[in-house]
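Q: Whatever this is, show me its structure:
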Amino acid sequence: MDTAVNRPELLLVADAVAREKQIERDDVLEAMEQAIQKAGRAKYGHEKDIRATIDRKTGDVRLSRWTEIVETVENEETQIPVAISKKFAPEKEVGDFIVDPLPPIDFGRIAAQTAKQVIVQRVREYERSKQYNEFKDRVGEIINGVVKRTEYGNLMVDLGRAEALLRRDETIPRENLRNGDRVRAFIYDVREEQRGPQIFLSRTHPGFLAKLFAQEVPEIYDGIIEIKAVSRDPGSRAKMAVVSRDQSIDPVGACVGMRGSRVQAVVAELQGEKIDIIPWSPNVATFVVNALAPAEVSKVVMDEEAGRVEVVVPDSQLSLAIGRRGQNVRLASQLTRWDIDILTEAEESERRQEEFRRKTGLFVEALDVDDVIAGLLVAEGFETIEDLSMTPLDEIASIEGFDENVAAELQRRAEASLAKQAGELEEKRVALGVSDEVAAIEALSAKDLIALGEKGVKTLDDLADLAGDELVEIVGAEALTEEAANEIIMAARAHWFEGDGNAA
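A: Below is the predicted model:
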């Protein structure tokens, strides 16, 4: 028996909705099928597996009940045992479905209203999904829109087929955008949320400046010039590092353009933001010097472990290097991703002399030698008594003014000083009550043991109760990494588990 109802007008409605909402015709028809299914379940039972299909060519609507053939019935409304199914569907096996046609539904006012709500909801979901799929791959692009309205200082921007959010802190300071204004912005995030896809725009993102230059400079768009890094103080100043893959093309000149035409176009879009374009270099020291332009740099000292760079500038260049409110050095630090400390030549000289005096005093006191010998040792690069005791004798003897006898005597005194220091530290450790079990942990130095004792950490249990970051804080980050601290703590906890194996 054919229970199909011919409804060609459904196809016309689906076509109209698909065109208006710019979604697929099949998606609209699926929404209609779900609406008819919901009405069918309301009539025949919500527990039953009622399904509806709309013929894509004729508009015929068919409603049917689906029953799964199973070995053991768990739901009588949707399942049937295989033994019974064999009586009237012997060809079907476990896992197949028995499909029973149902008479068409005469939609009443309530059912029609429910069906309409389902269709509207499903169409909205398809529309949102289409928007998300369209924009999720456009993160990192510049897009044009029109300011539609303002909500708590944030701007809602109409992108044509979607709305985007331009938050107040993502707009350039002192920029006054009103309803109806056209705006260009950078898509920095697209999220699929409960209320639909959320598109987030920015005019302060470093990527916005980079994309603006890609639009203005063909060499960047073509990949001949690469933008390696950007740092911005939005609306005030920015720095951009560029490098050319073609040695015949000057990357800075190409970005500036004839009489500054290219860079001025970007500056105008960014409300007068000054832009320093600098050549990128794989050499960190050179890159840091370039990044601090227009200030001149006399000397660069790098500490790779700490990720810091110490830059020495002439006294007259200090204010230029630091910049107004620290702007120049801050942008240079963001650009290079190194912490930059600025010193004048006078400050650096004074500090170097103070460091020399401190190290000299250390050798004078520990080795009982005069300032001349101590100064020679410091000048040769010796920084601690340990350095001197571990250096080969002939290397010490090769220092101008020294011989083998002097070298041997200096090493003897260094070893005696270290032994005396170790004895004093051991006495202090015992006096503080730090146990021998804690002292037996090789990774902890004598100074570390004193620091622990002063904080009341005296037994293995005290040490085992600490967290890794607490141990680092006690002994100092320069003496211990958090990974090493965790290993020490696990070693201290080992005695807690000694009995477990025996118990097993």
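Q: only C-alpha atoms for contact and neighbour calcs from this point on.
A: Noted.
Q: So which residues of the stretch 201-350 of the chain form helices?
A: Listed from the start of the chain, the stretch 201-350 of the chain has helices (DSSP state H, counting those that start in this stretch) covering 206-216, 218-221, 251-256, 261-269, 284-291, 318-322, 327-336, 345-367.
Q: The longest helix along the chain: which residues count as buried?
A: The residue-count maximum for a helix in the chain (DSSP state H) belongs to helix 404-432. The neighbour-count check on helix 404-432 (16 or more other CA atoms under 10 Å) flags 407-408, 410-411, 413-415, 417-418, 425-426, 428-430, 432 as buried.
Q: Counting by contacts, list what the following helix or strand past that helix packs against.
A: Note on helix 404-432: by DSSP states H and E, the next helix or strand toward the C-terminus is helix 436-439. In terms of contacts (3 or more CA pairs under 8 Å, 6 or more residues apart in numbering; DSSP states H and E), helix 436-439 is packed against helix 446-454, helix 460-464.
Q: Relative to residue 178, how far out is the closest residue to residue 163 other than its chain neighbours?
A: The shortest distance from residue 163 to any residue other than its chain neighbours is 5.6 Å, reached at residue 157 (CA to CA, 6 or more residues apart in numbering). Going from residue 157 to residue 178 by CA to CA, to the nearest Å gives 11 Å.
Q: so what sits against both of the two?
A: residue 147 (CA atoms under 8 Å, 6 or more residues apart in numbering).
Q: okay, those two: which has more neighbours?
A: residue 157 (28 against 14; other CA atoms under 10 Å).
Q: Another for comparison:
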Amino acid sequence: MGKELKFLVEQIMREKGITKDAVIELLETALISAIRKKYGNKSSIKIKIEPQTFDINIFEIKKVVEEVKDSASEISIEEVKQKYIDKGIGDTVEVPLSIQDFGRIAVQTAKHVLFQKIREIERSQIFEEFKDKVGNIVSGTVLRKEKGNFYILVGKAEAILPDKEVLPQDNLKRGDIVKAYIFEVKQTPKEPIIKLSRTHPNFVVGLFTLEVPEIQDGIVEIKTIARDPGERTKIAASSKDPSVDPVGACVGMKGTRVQAVVRELKGERIDIIPYSDDMSFFIAKALTPATVLKVGINENEKTAVVVVENDQLSLAIGKKGQNVRLASRLTGWSIDVLSESEYNQMKHKETERAFKETNQKQVND
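A: Prediction:
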């Protein structure tokens, strides 16, 4: 049995990444559980596994007494004298049990307990590995789709990519390699749950971090982001080094860096603008690709009126209002966009009203 046990332990060590001492300890626990099922719930069982030969020695710990009243936990002094010369009343002795007495059911029980304990260790290891990885980008292999979730193999863990966290353009199939953002890791009584997303705004931030060394080095920072997953994203980047252009760093030579991100996002459009504390400038840039003529702001209410040329109005607002909506989310300000004609007309009306009010005041006076 020693050779079989050695093979089993080495296999577990190799496949599960568990140390030899840990496997032996688990095996001893499993064997004790099996023995107690066979011999009753004896707390006096002791097992020793020789770490080199993997020979198993099983003992019952019994107390030496004058007269035995409980054979499960006691042994008479007369019997002890025949085997243990140096033991007396009140001492304890280790009485060997034969491994052959186990039987097939006991061995199966031991294996069941062993693999149950190993699964518990694996689950604990997975949680420990991923609990601090929330916010990271990982790559994994699509295993299957089940009940509205994609199951992704990430290392040795099965992570969940919910259908609602998948891009509209994604067409995931079994065996596909996919990148995703870890947005939740939690422990449950059954197993740890790792949730992934490809629609989270920080997925885009993570992709740029992978592509842009200046972000990795802390020189360039993505300050804010607004995203309609699968359609359009706006990011505002700043630089701690005046000689480094944050927008240029994110775009890359001939657009290589931003295009790598766009490919991963299946063609999602990305606007990259410089972050600024000058809100008039920042709001104007946030409406990229439209060209802004002027910006009026109300700092108390965080509202802004933006004027664009007539032919730029639809571009500034965007399809179904997407461009101005994302610009508002990016800046945190409510933005109202007017064409130059609308603005002039409004200004003319205000001038007329002011003129009438002045004339009426003069008449009254």
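Q: How about the contacts made by the spatially most central residue of the second structure?
A: In the second structure, the C-alpha nearest the mean C-alpha coordinate belongs to residue 182, at 2.8 Å (CA atoms, centre = their mean). The contact partners of residue 182 of the second structure, by CA under 8 Å, 6+ apart, come to 133, 134, 135, 136, 137, 138, 194, 195, 196, 197.
Q: Not including adjacent chain positions, what is the nearest residue to the aligned residue in the first structure for residue 235 of the second structure?
A: By TM-score structural alignment, residue 235 of the second structure lines up with residue 240 in the first structure. Among residues not flanking residue 240 of the first structure along the chain, residue 230 sits closest, at 4.5 Å (CA to CA, 6+ apart).
Q: Next, work out how far apart that neighbour and residue 336 of the first structure are.
A: Residue 230 of the first structure is 9 Å from residue 336 of the first structure, by CA to CA.
Q: Kindly report the same for residue 82 of the first structure.
A: Separation of residue 82 of the first structure from residue 336 of the first structure (CA to CA): 72 Å.
Q: And for residue 81 of the first structure?
A: Counting by CA to CA - residue 81 of the first structure and residue 336 of the first structure are separated by 71 Å.
Q: Where do the helices of the stretch 51-200 of the first structure begin and end?
A: Counting by DSSP H, counting those that start in this stretch, the stretch 51-200 of the first structure has helices at residues 82-88, 109-135.
Q: quick revisit: right, and the match of residue 235 of the second structure touches residue 278 too?
A: Yes. The criterion here is CA atoms under 8 Å, and residue 240 of the first structure meets it with residue 278 at 6.2 Å.
Q: Could you check which of these two has the larger neighbour count?
A: Relative neighbour count places residue 240 above the other of residue 240 of the first structure and residue 278, with 24 against 19, counting by other CA under 10 Å.
Q: Next, the contact list for residue 297 of the first structure, please.
A: 289, 311, 312, 313, 314.
Q: Pick the one among the residues you listed closest to residue 454 of the first structure.
A: Compare each of those with residue 454 of the first structure using CA to CA and the shortest gap goes to residue 311, at 37.8 Å.
Q: show me what contacts the counterpart of the closest one in the second structure?
A: Aligned against the second structure by TM-score structural alignment, residue 311 of the first structure finds its counterpart in residue 305. Taking CA under 8 Å, 6+ apart as the criterion, residue 305 of the second structure is in contact with 295, 296, 297, 335, 336, 337, 338.
Q: Of the residues you listed, just the buried ones, PyMOL syntax please.
A: Those of the contacts of residue 305 of the second structure that count as buried under 16+ other CA under 10 Å are selected in PyMOL with:
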select buried, resi 295+297+335+336+337+338
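Q: Pick the one among the contacts of residue 305 of the second structure closest to residue 75 of the second structure.
A: Using CA to CA, the contacts of residue 305 of the second structure come closest to residue 75 of the second structure at residue 335, 89.6 Å.
Q: which one is the closest one nearest to, not counting chain neighbours?
A: The nearest residue in space to residue 335 of the second structure (CA to CA, 6+ apart) is residue 304, at 4.9 Å.
Q: That neighbour contacts residue 294, doesn't it?
A: No. Residue 304 of the second structure lies out of contact with residue 294 (CA under 8 Å); the separation is 10.3 Å.
Q: And these two? Which one has more around it.
A: Legend: neighbour count by other CA under 10 Å for residue 304 of the second structure and residue 294, higher for residue 304 (20 against 14).
Q: For the more buried one, which residues are in contact?
A: Residue 304 of the second structure neighbours (CA under 8 Å, 6+ apart): 295, 296, 297, 298, 333, 334, 335, 336.
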